[in-house]
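Undergrad: Sequence below, structure please.
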Amino acid sequence: MTMHPGPIDIHAHWLPRELFCLAPGTPLPPLRDHRGQLHLGELPLSIDTEAMSDIARILADTETAGLGARVLSAPPFAFPVADHDCVDDFVGTFNDTLHQVCRDSAGRLAGLGLVSLHDPAAARKQMEAVAGSEVIRGIAVPPLLAGTSLDAEPMREILGIAAELDLAVLVHPMQLPRPEWGSHYLANLIGNPVETATAAAALVLGGVLEDLPRLRICLVHGGGCAPALVGRWEHGWRQRADVRQGGGRPPRETFSALWFDTLTHDVAALELLIAHADAGRLMCGSDHPFDMGTHDPLALPHAAGIDDAALEQNARTFLGLDTGETHD
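TA: Alright, predicted model coming up:
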């Protein structure tokens, strides 16, 4: 795949209108357009419907943001988290349509597809199809499934298949509700970073990254709470046998094998992430078109001293597009 030169936004969302019904078995109401605004049932999402579903709008927003390209994945409420007989059809339609819009974008768009999360056999077939697509470069998954995280089955097997097939993986939180987070948008403001930190802990302490050294897996929102917890994990790993039982490498070392976007909303938080992460595994992320995203995704990494060339090259490597080419 030849992508348009310039920084690449690894974290942007898209869903075609024909899939506003959401995945089979979901407890959520369907999406709908109301006077140009996207609603989840009766809940307004503060998103222009076109910004989520219209490729021409997405390309225009990509240009306005000063980006070379965007990588599209499904919004988290469209993840097929229910074990349902018709999930495969939903996944197939999403992946096929994603392939088409990325193929026709003249290198401005790439994609991360969906898989049937409860069925690793079906997921393997879907990922084999994705691996045959030049424009879909991997998959997007939730950090939690049925009360378990990425170190437990079936998600651990799915990550193993992705590593085997050389596919990138993006982990995106789902804003799961909890009673104590019922006000002040805390299910997002606290819940999303906690979900992501849970996934990071599963990968680091659960031995996943040791077992799958080829796995390229990205945690969005700058890793959520995880960068602030690495020291605590390290202390626990040195003090407690139950923390060490998942793997033989200390957490600080293993943490550097993870990839991250730079969407921390705060320069100091991004600098903390930089202190713990591998500089070659930090990428631009916008969370377009959500209200917790940004219209200027390059501002934060620039403020933290990460330039466009690094953002582009890191994303190319994550996507398996590292051909060594350079652009004047």
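
Undergrad: only C-alpha atoms for contact and neighbour calcs from this point on.
TA: Fine.

Undergrad: List of residues touching the longest helix anywhere in the chain?
TA: Counting by DSSP state H, the longest helix found in the chain is helix 87-103. The set of residues external to helix 87-103 that reach it, using Cα atoms under 8 Å, 6 or more residues apart in numbering, is 15-16, 19, 23-24, 55, 80, 108-111, 113-116, 122, 126, 130, 133, 135-136.

Undergrad: repeat for stretch 242-255
TA: So stretch 242-255 is in contact with 204-207, 209-210, 230-231, 233-234, 236-238, 276-277, going by Cα under 8 Å, 6+ apart.

Undergrad: Next, the second sequence, to be compared with the first:
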Amino acid sequence: MSLADARVIDIHAHAVMEETFGTAGEFGPELTEEDGVPVFRIGSYKLRGVKYRGSAFMDPEVRVAAMDRAGIDWQLLSPNPLTYFHFIPAAEAIAFCRRHNDTMAALASARPDRLGGAAALPMQDVPAAIAELRRAVRELGLKAAYIGTDMPHGLDDPSMDAFYETVCELDVPLFIHPAPAGIDGPAASPALSKYELDIMLGFTMQESIAVATLLFGGVLHRHPRLDVCISHGGGALALVWGRLEHAAHKRAWAPDHLHRDGAFAEQLGRLWYDIHMHDDRALELLVERVGTDRLVYGTNFAGWDAPEKFRVPTMDVPLADNARRLLRG
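TA: Take a look at the predicted model:
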């Protein structure tokens, strides 16, 4: 099996690697136990009760066996969203990303028939992120850039143009996925601290904002060869589509290039969307908006919300072929 002939390709699968522990200085990451319960620490944030060691998150043989049971042929492994480290001092973030990418490349190269890897990047220092992406792709053979939705500057900040140009130059896709707000950056609304709403609704909000920022900030217009994949179907994009489109035509700040009939849908149709959405009706609405050519399968493999078995929801779409185009495979 390989990426070239895989029938089921999962592009949403995070990995945790022992070799990265302690490489971000005081921010960790660190995996310990308290009263027999595993505790994953990132700075002052603690995630309790998630079994990383001995699970598919950390053990590649356990992962591959679980992939076999789930009917998944090949996975793109990506950074753990808890460890984007986009808001910590740049030196610690750079050190973590270098070790992460070295380890990710070794992991993927040991099982290229089943696994590929995406690069973690220190986005608080754009020149350093560019340098690390070049190293990760050209020297280590990683297949994609992977970043969070939030960092000290916006996705539409002028400083990011050089980064996007490098992504295009290296001919790799850019994956954007949220992290729980407040781990190493600004805190979210206190309302999101209840019931894990920071993950269930906060992620949706961050993804929706990221899509709108790329659109209204002109990023997709300035970089027509840029391939960006947004997790979880782009958040609430399909639902708020009409409101955003109305703003594109009516608000004075909306960029001129969106005023042309069809330009709004054309721009959003250039994004790629991971269909890990848990709702066939929501997916059907997304398909109505953007079509199927840029949909890819994702699972959040081994996570709390991962499906037990591969299933294409109510569609006859060549998702693996889409993933191969996205991954240049």
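
Undergrad: Can you give me the TM-score here?
TA: Here the superposed chains carry a TM-score of 0.87, computed using TM-score structural alignment, normalised by the length of the first structure; 314 aligned residues with a Cα RMSD of 2.4 Å.

Undergrad: Show me which of the contacts of stretch 242-255 of the first structure are buried.
TA: Buried by 16 or more other Cα atoms under 10 Å: V204, L205, G206, G207, L209, E210, V230, W233, E234, W237, H276, A277, out of the contacts of stretch 242-255 of the first structure.

Undergrad: show me what contacts the first one?
TA: Read it as V204 of the first structure. By Cα under 8 Å, 6+ apart, the residues touching V204 of the first structure are P251, T254, F255.

Undergrad: quick one: which helix or strand includes the aligned partner of it in the second structure?
TA: V204 of the first structure maps onto L215 of the second structure when the alignment is built from TM-score structural alignment. Assigned by DSSP states H and E, L215 of the second structure belongs to helix 202-216.

Undergrad: now the helices for the stretch 151-300 of the second structure?
TA: 161-170, 197-200, 202-216, 219-222, 237-250, 263-268, 280-290 (DSSP state H, counting those that start in this stretch).

Undergrad: Dump these into CSV; add distance to R41 of the second structure as well.
TA: Shown next, in CSV, are the helices of the stretch 151-300 of the second structure (distance: least, Cα to Cα, whole Å):
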stretch, distance to R41 of the second structure
helix 161-170, 30
helix 197-200, 17
helix 202-216, 20
helix 219-222, 34
helix 237-250, 32
helix 263-268, 37
helix 280-290, 34
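
Undergrad: what about the residue lying farthest from the centre of the first structure, distance to A200 of the first structure?
TA: Most distant residue from the mean C-alpha position of the first structure: Q239, 32.3 Å away (Cα atoms, centre = their mean). Going from Q239 of the first structure to A200 of the first structure by Cα to Cα, to the nearest Å gives 20 Å.

Undergrad: H172 of the first structure now?
TA: Taking Cα to Cα as the measure, H172 of the first structure falls 11 Å from A200 of the first structure.

Undergrad: any shared contact partners between those two?
TA: Counting by Cα under 8 Å, 6+ apart, the residues touching both H172 of the first structure and A200 are L219.

Undergrad: how about A277 of the first structure, what's its match in the second structure?
TA: Under the alignment (TM-score structural alignment), A277 of the first structure pairs with V290 of the second structure.

Undergrad: these two touch, right, its match and L283?
TA: No: in terms of Cα atoms under 8 Å, V290 of the second structure does not count as a neighbour of L283; the distance is 10.4 Å.

Undergrad: Which residue, neighbours along the chain excluded, lies closest to the residue nearest the centre of the second structure?
TA: Closest to where the C-alpha atoms of the second structure average out (Cα atoms, centre = their mean) is H177, at 3.3 Å. Nearest in space to H177 of the second structure, with sequence neighbours left out and distances taken as Cα to Cα, 6 or more residues apart in numbering, is G148 at 5.1 Å.

Undergrad: how deep is that neighbour tucked in, by neighbour count?
TA: 25 (other Cα atoms under 10 Å).

Undergrad: what does F264 of the second structure give?
TA: Neighbours of F264 of the second structure using other Cα under 10 Å come to 20.

Undergrad: Okay, it and G218 of the second structure: tell me how far apart.
TA: For F264 of the second structure, the distance to G218 of the second structure - Cα to Cα - is 11 Å.

Undergrad: Which residue in the first structure aligns with V62 of the second structure?
TA: Checking TM-score structural alignment: V62 of the second structure goes with R57.

Undergrad: same thing with A238 of the second structure?
TA: Counting by TM-score structural alignment, the partner of A238 of the second structure is P227.

Undergrad: Then A119 of the second structure?
TA: Here A119 of the second structure is matched to G113 in the first structure, going by TM-score structural alignment.

Undergrad: Test my guess that that match contacts S133.
TA: No: G113 of the first structure is beyond contact range of S133, at 10.5 Å (criterion: Cα under 8 Å).

Undergrad: In terms of neighbours, single out the busier of these two.
TA: Legend: neighbour count by other Cα under 10 Å for G113 of the first structure and S133, higher for G113 (27 against 16).

Undergrad: quick one: contacts for the closest residue to that one other than its chain neighbours?
TA: Nearest-residue entry for G113 of the first structure: I139, 4.5 Å, with adjacent residues in sequence omitted and distances by Cα to Cα, 6+ apart. Residues near I139 of the first structure by Cα under 8 Å, 6+ apart: S73, L112, G113, L114, V115, M127, L167, A168, V169, L170.

Undergrad: Check the secondary structure at the residue mapped onto I139 of the first structure from the second structure for me.
TA: Using TM-score structural alignment, the equivalent of I139 of the first structure in the second structure is A145. Put simply, A145 of the second structure is strand when judged by DSSP: H, G, I helix; E, B strand; the rest coil.
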